[in-house]
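A.B. asks: Pasting a predicted model and its sequence here:
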Amino acid sequence: MSHLSRLRAQLQHQRRQLSIYQQQVTQTHVTHHLLRFSRFQSAQRVGLYLHAFGEVSTHRLIETCYQHHKEVYLPMINTMNQQLVWVKVSQHQYRNRRFSHHSLGMQEPMASRGQHVSILDLLIMPLLACDHWGTRIGMGGGFYDRTLASAKHRPFRLGLAHQFQYMQTDLPRSCWDQSLDALLTPDHFYRFKR
C-alpha cells in the first residue's frame, strides 16, 4: 500500500469516527466563518456538495445560501466523460430530498443535464487532506480535478475540512491536480498563493 493510500485510509477512518455532535459543531463554526468571507458575500452562484462520507456537513451552508438569495448548484457525474456537471437546485427540491442514489455511494440531483463548472462564482469542495500549498487530496476518483482542468472561467475554489485534515507537511502532487484557493476549517481560514 502506498503512502497516499495509507493516508487516505487513515483520514477516512478518522472522519467516520466523528460524533454527530462534533459534526454539528464543525458545521456551525464553518458556516459562521463563511458568512464573513467576502467571496461568499459577493457570490451569486455557489457550488456545494451533499456530504456522504464524513465530510464537513453542508446542510446548514446550503440553507444559508437560500437565506441569502444565492443560487445553489450541486454536482452530478457525467458518465460520458467522468466530469462533474452542476445542477441548480431550488430550496423546495433540496428540502424534499429530490435526489437519486449514485453507485459510488453519494446522492446527486435528479436531472437529465447540468451546467459546466465555469458558471459558478464560488465552488465549495470536499476533501480528505490539504497542505499549506493548497494541494487537495480527494477520494481518489479525480472528478473535481478533471472538471476544473476544463474550466475556461475558474470559480474561487474553497475547500471545507475538519482541522485534522489540514497537513503541515507537503502532500504528493501530480501535474493534473487542481489546487485550492483557500481552505476553511472550524478553527482557521487559510489562503493559498497561486
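C.D. replies: Structure's in. What do you need? Residues are numbered from 1 along each chain as shown.
A.B. asks: Could you use CA atoms for every contact and neighbour count after this?
C.D. replies: Noted.
A.B. asks: how about the helices in the chain?
C.D. replies: Taking DSSP state H, the helices of the chain run over residues 3-16, 20-35, 38-42, 59-67, 91-95, 143-149.
A.B. asks: what about those, which gets the closest to F189?
C.D. replies: Smallest distance to F189 across those (Cα to Cα): 8.0 Å, for helix 20-35.
A.B. asks: tell me the contacts of C130?
C.D. replies: R136, I137, Q165, Y166, M167, L171, L183 (Cα atoms under 8 Å, 6 or more residues apart in numbering).
A.B. asks: Tell me the buried residues within those residues.
C.D. replies: R136, I137, Q165, Y166, L171, L183 (16 or more other Cα atoms under 10 Å).
A.B. asks: Would you confirm that E55 contacts L127?
C.D. replies: Yes: between E55 and L127 a contact is recorded at 7.3 Å, counting by Cα atoms under 8 Å.
A.B. asks: Show me the common contact partners of these two, please.
C.D. replies: In contact with both E55 and L127: L160, A161, using Cα under 8 Å, 6+ apart.
A.B. asks: ok, and here's another one to check against it:
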Amino acid sequence: MPYDLNPLRKTLRQQRRALNEFQQRQAGQAILKRLIRIPEFQQAGKIGVYLHAFGEVHTQKIMQYCFARSKAVYLPMICSMNQRLVWVRISQHQYRSRRFARHPLGMKEPVQARGLHVSKLDLLIMPLLACDIYGTRIGMGGGFYDKTLASAPGKPVRLGLAHDFQCMPQALPREAWDQPLDALLTPRGFLRFKR
C-alpha cells in the first residue's frame, strides 16, 4: 500500500506559513552564510533559484549576492506544453522592478516565452516541503521538478533549501520517478547525499 504523504505535506505547509518575517529573514541570512562557503556555489556561473511564495526559505539575499558577483540568475517557468520547468535568466533590474506573471498555481514566474533546459545550469537551488537524510525530496505535489530533472541525470548540482524542521530523520518513501538531491542546506546544517 503506498504511503500517504498528504498529512505530512499539510503539517509542513502550516509550519512554514506560520513563520514570521523575522524568522524568515534569520533563516535566509544563516543559509546565505553557509551557501557562500560551498564550492559548488562558488564555482557556479549559472544558478537556478526560485521566488519564494509559500513559506519556503526566502531567496532574495541569495539572488542579490549572485547579482553582486556577476553570477547569472535563472528563475523557473512552467512550460504549458509539457508541464516541465524551463529556466529564464533575469537581470537585477527585472528582479527589483518585480516584473513577474502570476501562474494559476500561485507562484510568480518570469514574463518570457523561452528558457534554458535545466541541464544548462551549474547549480539548481530548489524549494521543498521535506527531505530525509538520504536526499529524498518531497515537493508540493505537482511533480514539476521531478519531471524536469528526469531529463538531466548529470547536471546541474541539485541543492535543496529548507528550514531545519523540514529535514526528516526517518526515511521518506521514494518512488521510481522521484529525483533525489545532491545536498540539503538548512540554517543549522549542510548534508551531502550520494545520488
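C.D. replies: Everything's here; your move. Predicted model only: the values in this text are computed from it and were never measured.
A.B. asks: I'd like to know how far the residue nearest the centre of structure 1 sits from D181 of structure 1.
C.D. replies: Compute the mean C-alpha point of structure 1, and by Cα atoms, centre = their mean the closest residue is M125, 1.7 Å away. Distance of M125 of structure 1 to D181 of structure 1, computed by Cα to Cα, to the nearest Å: 11 Å.
A.B. asks: Overlap of the contact sets of these two?
C.D. replies: Counting by Cα under 8 Å, 6+ apart, the residues touching both M125 of structure 1 and D181 are R157, L158.
A.B. asks: what are the ranges of the strands in structure 1?
C.D. replies: 45-47, 71-78, 83-88, 99-101, 107-109, 122-125, 129-131, 136-137, 156-160, 166-167, 182-184, 189-191 (DSSP state E).
A.B. asks: which of the buried ones among the contacts of C130 of structure 1 are the two that sit furthest away from each other?
C.D. replies: It's L171 and L183 that sit farthest apart of these, by Cα to Cα, at 14.8 Å.
A.B. asks: Including distance to M106 of structure 1 and mean neighbour count, could the helices of structure 1 go into a markdown table?
C.D. replies: Formatted as a markdown table, the helices of structure 1 follow (distance: least, Cα to Cα, whole Å; neighbours: other Cα atoms under 10 Å):
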| stretch | distance to M106 of structure 1 | mean neighbour count |
| --- | --- | --- |
| helix 3-16 | 15 | 14 |
| helix 20-35 | 18 | 16 |
| helix 38-42 | 25 | 13 |
| helix 59-67 | 14 | 17 |
| helix 91-95 | 15 | 13 |
| helix 143-149 | 13 | 18 |
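A.B. asks: Looking at those, spot the one closest to A161 of structure 1.
C.D. replies: helix 20-35 (8.8 Å).
A.B. asks: what's that closest one packed up against?
C.D. replies: Counting contacts by 3 or more Cα pairs under 8 Å, 6 or more residues apart in numbering; DSSP states H and E, helix 20-35 of structure 1 packs against helix 59-67.
A.B. asks: which secondary structure elements does the helix it packs on contact?
C.D. replies: helix 20-35, strand 71-78.
A.B. asks: Could you list the residues in contact with that helix?
C.D. replies: Outside helix 59-67 of structure 1, the residues touching it (Cα under 8 Å, 6+ apart) are Q27, T28, T31, V46, L48, L50, E71, V72, Q91.
A.B. asks: Same check on stretch 40-58 of structure 1?
C.D. replies: So stretch 40-58 of structure 1 is contacted by 12, 15-16, 18, 23-24, 26-27, 34-35, 59, 62, 65, 69-75, 86, 105-108, 119-128, 160-162 (Cα under 8 Å, 6+ apart).
A.B. asks: picking that back up, farthest pair in the contacts of C130 of structure 1?
C.D. replies: L171 and L183 (14.8 Å).
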